[in-house]
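1. Provided below for reference: sequence and predicted model.
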Amino acid sequence: MSLDDTQGTAAPAPALTRQVPLHFKRHNFEAFCYDTIGCSVMYNGRYQVQKAADEASPPKPAGDYREGWGSAELGISNFPAPAEVRWKSKDGTAHEAKVDIAQIFKDELIWHNVPKEAMTDFYSGPVAGAPDIYLEVDDRTINVYTAMFIPTRQPQVPGNKDSDFRKDIFLVWSRTY
């Protein structure tokens, strides 16, 4: 069992994240478990996922399943203590990890891939809103993703007037145990 959360791999932020820096002071959170046994995720003082010790989580859904993700806990102030994750992988090996969301998002930048000229003026001041942060436990791997609703000047789907936004999902951090 490992409680070392510093060995994960951080992904580089998209170039537009640094070119058009949007900051956040609050975030939303959701955790998902796939192909695990007895998975539990504690974050912000409560269980985000709590399965019975012998309860198996289903495999990942087919297709682009992350497009259906949304956050269950909203408006969390940056940043509570690290997420505590306990689970067994499919082979029955027990794992424990602390995932330090504060360290992963230490610059408090919202990851996005939208040029400034394509964005509507959707915020004022130094804070642009609350991004979604997702923690995914998949067999032996923990992945942290983020997404943010960014209003755009033009529809993103031609002919669909209700598609005037982007909400790209980015892999931010990963570790296999």
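-> That came through fine. Residues are numbered from 1 along each chain as shown.

2. from now on I want contacts and neighbour counts done on CA atoms only, so please keep to that.
-> Fine.

3. can you pull out the strands in this protein?
-> 9-10, 26-34, 36-43, 46-50, 73-77, 83-89, 94-99, 132-138, 141-147, 150-151, 165-166, 169-176 (DSSP state E).

4. make a markdown table out of those and add mean neighbour count.
-> Shown next, in a markdown table, are these (neighbours: other CA atoms under 10 Å):
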| stretch | mean neighbour count |
| --- | --- |
| strand 9-10 | 14 |
| strand 26-34 | 21 |
| strand 36-43 | 24 |
| strand 46-50 | 15 |
| strand 73-77 | 14 |
| strand 83-89 | 23 |
| strand 94-99 | 20 |
| strand 132-138 | 24 |
| strand 141-147 | 20 |
| strand 150-151 | 20 |
| strand 165-166 | 19 |
| strand 169-176 | 18 |
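
5. got another one to weigh against that:
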Amino acid sequence: MQSEQSARRLAGPLYGQEPWPIRFHEHTFVAALYNTLACSFLYNNYQFGTQKRDWTGQVFERPSGPGPEDRSARWNSGHIIVPKNGQTFPGPVELAWTSLDNTPLQASVDLDAMFKDRLVLHNVSREEVKEAWLKTLSIQPVTPKILVELNDRTVSVYMKAMVATEKEQVPGDPYTQSRSEPVLAWKHTY
């Protein structure tokens, strides 16, 4: 059983708050890139992509290639971003890339502004949500995955979070009492 102090730390400002609508305090970040000649994502002092610097400062770059037919595998990893100094997001996602037509592009995606209300995006109605699970969220909130995808000239931001449901999603299978599907939060073509 976790202590109240550790529950307060995990839940942050959500501790003891009304669980509906579902909100988040920390998140997992996932970067996905397809169809670029070179690409670099910078987020939380980490670099993702096909364009990187080695220890001497030399830049190495390579094309990213097309996306897989089944993109569900991209959700299997990620970097947990723990809030610092009360800030859920450590800053914007900075992107620099070369599109397939050899155009150099840059973008800054401000996740803090995009998710200013810290609402978990999902497709489950209030009536479908498992009541016992919902009651635990003020102590141990949901940690959604936020995926920033770059595909040639289009940047898309998705959120995916597990939401427990009263009913089985596959009849007869008690292990399917939840839903977890990506929801598009934002999209822009440059």
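-> Structure's in. What do you need? None of the values given here were measured: they were computed from a predicted structure.

6. now the TM-score, please.
-> Remark: TM-score between the superposed chains equals 0.80 [TM-score structural alignment, normalised by the length of the first structure]; 157 aligned residues with a CA RMSD of 1.9 Å.

7. the strands of the first structure: which one's closest to Pro126 of the first structure?
-> Of all those, strand 26-34 sits nearest to Pro126 of the first structure, with 12.4 Å by CA to CA.

8. residues contacting the closest one, please?
-> Residues from elsewhere that reach strand 26-34 of the first structure, judged by CA atoms under 8 Å, 6 or more residues apart in numbering: 39, 41, 48-49, 57-60, 70-79, 129-139.

9. hang on, the earlier thing: so which of the strands of the first structure is nearest Met119 of the first structure?
-> Once the strands of the first structure are compared by CA to CA, strand 150-151 is nearest, at 5.9 Å.

10. which bit of the second structure covers the closest one?
-> The counterpart of strand 150-151 of the first structure in the second structure, using TM-score structural alignment, spans residues 163-164.

11. how big's the offset between that stretch and the first structure?
-> Here the mean offset of stretch 163-164 of the second structure against the first structure after fitting is 1.0 Å, by mean CA distance after the TM-score superposition for the first structure.

12. if we can go back for a sec, reformat the strands of the first structure as a markdown table; add distance to Ser124 of the first structure.
-> Below are the strands of the first structure laid out as a markdown table (distance: least, CA to CA, whole Å):
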| stretch | distance to Ser124 of the first structure |
| --- | --- |
| strand 9-10 | 30 |
| strand 26-34 | 15 |
| strand 36-43 | 29 |
| strand 46-50 | 31 |
| strand 73-77 | 18 |
| strand 83-89 | 31 |
| strand 94-99 | 31 |
| strand 132-138 | 20 |
| strand 141-147 | 20 |
| strand 150-151 | 14 |
| strand 165-166 | 18 |
| strand 169-176 | 24 |
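
13. so which of those strands is nearest Thr120 of the first structure?
-> Here strand 150-151 is closest among those (CA to CA), at 5.7 Å.

14. which other helices and strands does that closest one contact?
-> For strand 150-151 of the first structure, the elements it packs on are strand 165-166, judged by 3 or more CA pairs under 8 Å, 6 or more residues apart in numbering; DSSP states H and E.

15. skipping its backbone neighbours, what lies nearest the residue nearest the centre of the second structure in space?
-> In the second structure, the residue lying closest to the centroid (CA atoms, centre = their mean) is Ile146, at 0.8 Å. Distance criterion CA to CA, 6 or more residues apart in numbering; nearest residue to Ile146 of the second structure, sequence neighbours excluded, is Met159 at 4.6 Å.

16. Asp110 of the second structure -> the first structure?
-> Under TM-score structural alignment, Asp110 of the second structure pairs with Asp100 in the first structure.

17. who's in contact with the residue lying closest to its match once chain neighbours are set aside?
-> Nearest residue to Asp100 of the first structure, sequence neighbours excluded (CA to CA, 6+ apart): Pro82, at 4.2 Å. Contacts were defined as CA under 8 Å, 6+ apart; by that measure Pro82 of the first structure touches Tyr43, Lys98, Val99, Asp100, Ile101, Ala102.
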